[in-house]
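Colleague: Fold the following, please.
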Amino acid sequence: MRIERICPNEAEALYNCMKKIDQETQYMLYLPDERSFDKAKLIEDIKRHFYIGVKTENDEILGYLSVHISTLAKVKHFGYIMTGLINDLHQQGLATQMFNETIKWAERKGLRRLELTVITSNKPAVNFYEKLGFKIEGIKHESVYMDNHYFDELYMAMMLNHDFIYHSENI
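Modeller: Just a heads-up that it's a prediction; the model follows:
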């Protein structure tokens, strides 16, 4: 297994990974049958944002982490993280490696913060994010509806580049 950037020509492999993760866990935003494949759109997304993945020797993608950054001047200092990993690969340090590489990338880019949301009942994920240094900033009450119930999400963030002076040309 290796951790490396996902390239636009790997859009289909990324989609297959996302689809599999959607089927394995209830904690992804998409239900198993909701995600559709628009190759051109996914290629554009990979080109525009940061994507890193867990790849096999055969270039199959088994996990991913993406950081989406706005083009709006007032909010392009932070990135919003979405991530997923095939169940069989949990507890092997791969997610930690993806996050560590992402944090280094974000610091080099001059980002001030990384953000994510996680359903409050997903205690292993909450603990993992806290271990990495993410802090809980608030609760999004009843923001997810699944299994005939509403669930709260935690809004979490990690501050970066505390000594970095922000200039829009750094992004």
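
Colleague: drop to CA atoms for contacts and neighbour counts, all remaining ones
Modeller: Fine.

Colleague: Report the secondary structure state of the spatially most central residue of the chain.
Modeller: Among the residues of the chain, residue 82 comes closest to the average C-alpha position under Cα atoms, centre = their mean, at 2.3 Å. Assigned by DSSP: H, G, I helix; E, B strand; the rest coil, the conformation of residue 82 is strand.

Colleague: Would you check that it makes contact with residue 63?
Modeller: No: applying Cα atoms under 8 Å as the test, residue 82 and residue 63 come out as separate, 10.9 Å apart.

Colleague: Mind listing the shared neighbours of these two?
Modeller: Common contacts of residue 82 and residue 63 (Cα atoms under 8 Å, 6 or more residues apart in numbering): none found.

Colleague: picking that back up, check contacts around the residue nearest to the centre of the chain.
Modeller: With Cα under 8 Å, 6+ apart, residue 82 has these contacts: 65-67, 116.

Colleague: What is the subsequent helix or strand relative to the longest helix anywhere in the chain?
Modeller: Longest helix in the chain by number of residues (criterion: DSSP state H): helix 94-109. The element immediately downstream of helix 94-109 (helix or strand, assigned by DSSP states H and E) is strand 113-119.

Colleague: other SSEs contacting that following strand?
Modeller: strand 78-85, strand 149-159 (3 or more Cα pairs under 8 Å, 6 or more residues apart in numbering; DSSP states H and E).

Colleague: who touches it?
Modeller: 27, 77-82, 125-126, 144, 151-160.

Colleague: PyMOL command for the buried members of these?
Modeller: Filtering the contacts of strand 113-119 down to the buried ones (16 or more other Cα atoms under 10 Å) takes a single PyMOL command:
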select buried, resi 27+77+78+79+81+82+126+151+152+153+154+155+156+157+158+160
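
Colleague: how about this one, so we can line them up?
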Amino acid sequence: MLYRTLTENDTEAFFEMMCRLDEETEYMMYEPGERRERTKNLDRLRTNIEGANSGGDFLLAAVTEDGEIAGFIWASRGDLNRVLHTAYIVTGIRKAWRRQGIGTEFFNRLDDWARANGLVRLELTVECPNVGAKALYEKHGFCVEGIRPKSMKVNGAYVDEYYMGKILK
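Modeller: Have a look, this model is predicted:
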């Protein structure tokens, strides 16, 4: 597996990977097909990738030998003075590549980036039923800081999310 920064040229492949990810899991924000209905998402994604590469955010992809994007991790750094030391994390790994160490590699590299860039706090949310992801985050030092009751509606049912954070030492 190759771990690399995505570029503007990866926008369409990244978008397609996220659409497939939406179909494979109930744990991402978008419902299956919902992302595709929003054609402006491609332009916004291209702009976000360019922004990440200009030094503000951390965006890393796991790419197979065949060039397929297997997963990603994105840390969006705070952009106001009072939150410049924080970053909000979003990550997703396609079903075929889960439980192969990709998540561990993502979070190890995230920690290196965060420390090198003076971050103190990392945070994320995870649906409470997603025990695999929660275990990965806890393995990498994240702690549950609270629960967001009924923050998501998945398949017609309300789902709680854990709010998790990590203080870098």
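
Colleague: tell me the contacts of the counterpart of residue 153 of the first structure in the second structure?
Modeller: Here residue 153 of the first structure is matched to residue 161 in the second structure, going by TM-score structural alignment. With contact taken as Cα under 8 Å, 6+ apart, residue 161 of the second structure is in contact with 125-128, 147-152.

Colleague: What of residue 39 of the first structure?
Modeller: Counting by Cα under 8 Å, 6+ apart, residue 39 of the first structure has contacts 11-12.

Colleague: The residue mapped onto it from the second structure and residue 149 of the second structure, how far apart?
Modeller: In the second structure, residue 39 of the first structure lines up with residue 42, judged by TM-score structural alignment. Distance of residue 42 of the second structure to residue 149 of the second structure, given as Cα to Cα, to the nearest Å: 31 Å.

Colleague: same question, residue 53 of the second structure
Modeller: As judged by Cα to Cα, residue 53 of the second structure and residue 149 of the second structure stand 35 Å apart.

Colleague: which one of those two has more residues nearby?
Modeller: Taking other Cα atoms under 10 Å, residue 53 of the second structure and residue 149 do not tie; residue 53 has more neighbours (16 against 12).

Colleague: what ranges do the helices span in the first structure?
Modeller: Along the first structure, the stretches classed as helices by DSSP H are 11-24, 39-48, 94-109, 123-132.

Colleague: For residue 56 of the first structure, which of the ones you listed is the nearest?
Modeller: In terms of Cα to Cα, the element of the helices of the first structure nearest to residue 56 of the first structure is helix 11-24, at 11.2 Å.

Colleague: now stretch 82-93 of the second structure, how far from the centre of its chain.
Modeller: Centroid separation between stretch 82-93 of the second structure and its chain, computed with Cα atoms, centre = their mean, to the nearest Å, is 9 Å.

Colleague: now it: which residue numbers in the first structure?
Modeller: By TM-score structural alignment, stretch 82-93 of the second structure lines up with residues 74-85 in the first structure.

Colleague: Need the distance between the two termini of stretch 26-38 of the first structure.
Modeller: 23 Å.

Colleague: Which positions within that stretch qualify as buried?
Modeller: In stretch 26-38 of the first structure, counting by 16+ other Cα under 10 Å, buried: 27-28, 30-32.

Colleague: again with stretch 69-88 of the second structure
Modeller: Buried residues in stretch 69-88 of the second structure, counted by 16+ other Cα under 10 Å: 69-78, 84-88.

Colleague: hmm, who's touching it?
Modeller: Taking Cα under 8 Å, 6+ apart as the rule, stretch 69-88 of the second structure contacts 13-14, 17, 56-64, 89-94, 96-97, 102, 106, 110, 118-124.

Colleague: Span of it from start to end?
Modeller: First-to-last distance for stretch 69-88 of the second structure - Cα to Cα - comes to 22 Å.

Colleague: quick one: contacts for the equivalent of residue 135 of the first structure over in the second structure?
Modeller: Counting by TM-score structural alignment, residue 135 of the first structure lines up with residue 143 in the second structure. Applying Cα under 8 Å, 6+ apart to residue 143 of the second structure gives the contacts 137, 164-166.

Colleague: again with residue 1 of the second structure
Modeller: So residue 1 of the second structure contacts 62-65 (Cα under 8 Å, 6+ apart).

Colleague: Tell me who's in contact with residue 144 of the second structure.
Modeller: 162-165.
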